[in-house]
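Student: quick one: sequence plus predicted model below, questions after.
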Amino acid sequence: MWSWELKINKPVKPATPGKHSEPPQKIRIIGGVWRSRLLSVLDLSGLRPTTDRVRETLFNWLGQDLVGLKCLDLFAGTGALGFEAASRHAHSVTLLEKDKKAHAKLLANFALLQSSPTPGAVEILHRDSLEFLKQQADRSSNLIFIDPPFQEEGLFNQALIEAARVCDDSAGGGIYAEFPASRSREEIEALVPDWHCGKYLEAGQAKACLFRSKRG
């Protein structure tokens, strides 16, 4: 059983009381077919794109080529994680976003990326991520990204528990879960006792685990 830990130290500017921190207007795809392509980011409350440095670390963990993997990007937001997986030749990527404006921006960004098509299938759904996940068969996906708004603790917990049922990481992949720094790694691991947080990072106000199944 492997274990790996990283702390990314970056000064955090205090937030103005009553206001959410402003997201960047553009973020870039790190690698693959769409390397260096930019994604537009909406200024929406709760929208918190996974940073370039964190995504670079995550896909170093996963490997640069995701051929054959079926991926779910829950609470997709900007789509940075799902589009990054598609760029790296995932077999299929389904991005789920229930906010109407964010879903429309996902479609617009994907339309621009299509000038350089990827070999895998990409599906962008205007759906509730948790309800969709509950409808999926056991062990029907290989890589699942979970990154809901940080204030939605109960939603995160339910999504992680369902993902542990749906994910089959025997051919690679796993469950990537991003959560606020106020929660401990041990608390999150306790939600899915059959999985192990083997890759772990801390970056500013966020923590993240890449879970792998103990079955293997």
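Tutor: Yep, that arrived. Residues are numbered from 1 along each chain as shown.
Student: every contact and neighbour count from this point should use C-alpha atoms.
Tutor: Noted.
Student: quick check, Ala203 in contact with Ile8.
Tutor: Yes: the criterion here is CA atoms under 8 Å, and Ala203 meets it with Ile8 at 4.6 Å.
Student: pasting the second one now:
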Amino acid sequence: MRIIGGAHRGLALASVGKGDAAAHLRPTTDRVRESLFNLLAGGGHGPNPVPGAQVLDLFAGTGALGLEALSRGAARVSFVEKGDAAARLIRENIAKCRAQEITRLLRRDARRLGENSGAAHDLVFLDPPYGKALGEAALAAALDGGWIAPGALVVWEESVPPQLPAGLIPSGQRRYGDTWITLARVAEA
């Protein structure tokens, strides 16, 4: 696993090995990540949302999506991950990117975020364990807690096309093997 583009292009990230089934670590493949960021850069849903973005990476796993966004010009990333193995990988990957000053790791359940005390995020990556309906609960918690700004772009990775909660407007969808990427905008206030 490596950073695909931007300032850290080619940087090898910490290895998950064969994965961690107990921690539900299933990193987004390099090919899917590259396709996703190409889609964001020119996908017809408005200007590229990555440069200057405040990114929220829910169910962050290894942190690869958030770090890819940083490499491509995002301003800051908040990683939300409760698993011990994943948090170790995220910390290691943040250090590899020398991004400690522009990232934060929140060790909590993405479905129970609570109130956000900082700026709302305008780009959200959502990559929950497949087939467990955790994405809907995490999005609801993030919206209720003020974590997501009006007009924000949500990038949702799942094994099937998800049912978008109220307040999200579909913006596009692509299938990459057994992965569905759904793009949606948060309705303006």
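Tutor: Sure, I can see it. From a predicted model like this one, the values you see are computed outputs, not experimental measurements.
Student: coming back round to it: show me which of Ala203 and Ile8 of structure 1 is the more surrounded one.
Tutor: Regarding Ala203 of structure 1 and Ile8, a neighbour count based on other CA atoms under 10 Å identifies Ala203 as having more, with 19 against 13.
Student: what lines up with the more buried one in structure 2?
Tutor: If you follow Ala203 of structure 1 across to structure 2 using TM-score structural alignment, you land on Tyr176.
Student: skipping adjacent residues, who's closest to its match in space?
Tutor: Val32 (6.6 Å; CA to CA, 6 or more residues apart in numbering).
Student: so who does the most centrally placed residue in structure 2 touch?
Tutor: Nearest to the geometric centre of structure 2 sits Phe125, at 2.4 Å (CA atoms, centre = their mean). Residues touching Phe125 of structure 2, when contacts are defined by CA atoms under 8 Å, 6 or more residues apart in numbering, comprise Val55, Leu56, Asp57, Leu58, Leu65, Gly66, Val154, Val155, Trp156, Glu157.
Student: work out the gap between the top strand by length along structure 2 and the centre of the chain.
Tutor: The residue-count maximum for a strand in structure 2 (DSSP state E) belongs to strand 148-158. Here strand 148-158 of structure 2 is found 9 Å from its chain centre; the criterion is CA atoms, centre = their mean, to the nearest Å.
Student: translate Ile161 of structure 1 into the numbering of structure 2.
Tutor: Counting by TM-score structural alignment, Ile161 of structure 1 lines up with Ala140 in structure 2.
Student: secondary structure class for that match?
Tutor: helix (DSSP: H, G, I helix; E, B strand; the rest coil).
Student: count of neighbours near it?
Tutor: Residues near Ala140 of structure 2, counting by other CA under 10 Å, number 17.
Student: ok so, going back, my read is the residue nearest to the centre of structure 2 is in a strand, agree?
Tutor: Yes: for Phe125 of structure 2, which was evaluated using three-state DSSP, the result is membership in a strand.
Student: for Pro117 of structure 1, see how far away the aligned partner of it in structure 1 is.
Tutor: The alignment partner of Phe125 of structure 2 in structure 1, by TM-score structural alignment, is Phe145. Applying CA to CA, to the nearest Å, the value for Phe145 of structure 1 to Pro117 of structure 1 is 22 Å.
Student: could you do Ile161 of structure 1 as well?
Tutor: 34 Å.
Student: so what corresponds to the residue nearest to Tyr176 of structure 2 in structure 1?
Tutor: Residue mapping for Val32 of structure 2 onto structure 1 gives Val54, with TM-score structural alignment as the criterion.
Student: what's the answer for Glu158 of structure 2, then?
Tutor: Glu158 of structure 2 maps onto Phe179 in structure 1, with residues paired by TM-score structural alignment.
Student: surely its match is in contact with Phe150?
Tutor: Yes: between Phe179 of structure 1 and Phe150 there is a contact at 6.3 Å, judged by CA under 8 Å.
Student: who's more crowded, those two?
Tutor: Taking other CA under 10 Å, Phe179 of structure 1 and Phe150 do not tie; Phe179 has more neighbours (24 against 19).
Student: for that one, give me its contacts.
Tutor: Applying CA under 8 Å, 6+ apart, one finds that Phe179 of structure 1 lies in contact with Asp147, Phe150, Ala206, Lys207, Ala208.
Student: distance-wise, check the first one relative to Val192 of structure 1.
Tutor: Asp147 of structure 1 sits 16 Å away from Val192 of structure 1 when distances are taken as CA to CA.
Student: these two - which one has more neighbours?
Tutor: For Asp147 of structure 1 versus Val192, the count of surrounding residues by other CA under 10 Å is larger for Asp147: 26 against 19.
Student: which non-adjacent residue is nearest the more buried one?
Tutor: If the residues on either side of it in the chain are set aside, Asp147 of structure 1 comes closest to Glu178, at 5.2 Å by CA to CA, 6+ apart.
Student: how about Asp99 of structure 1?
Tutor: In space, not counting the residues next to it along the chain, Asp99 of structure 1 is nearest to His126; the distance is 7.5 Å by CA to CA, 6+ apart.
Student: translate that neighbour into the numbering of structure 2.
Tutor: Counting by TM-score structural alignment, His126 of structure 1 lines up with Arg107 in structure 2.
Student: ok, now which ones touch that match?
Tutor: For Arg107 of structure 2, the residues meeting the contact criterion (CA under 8 Å, 6+ apart) are Val80, Glu81, Lys82, Gly83, Ala87.
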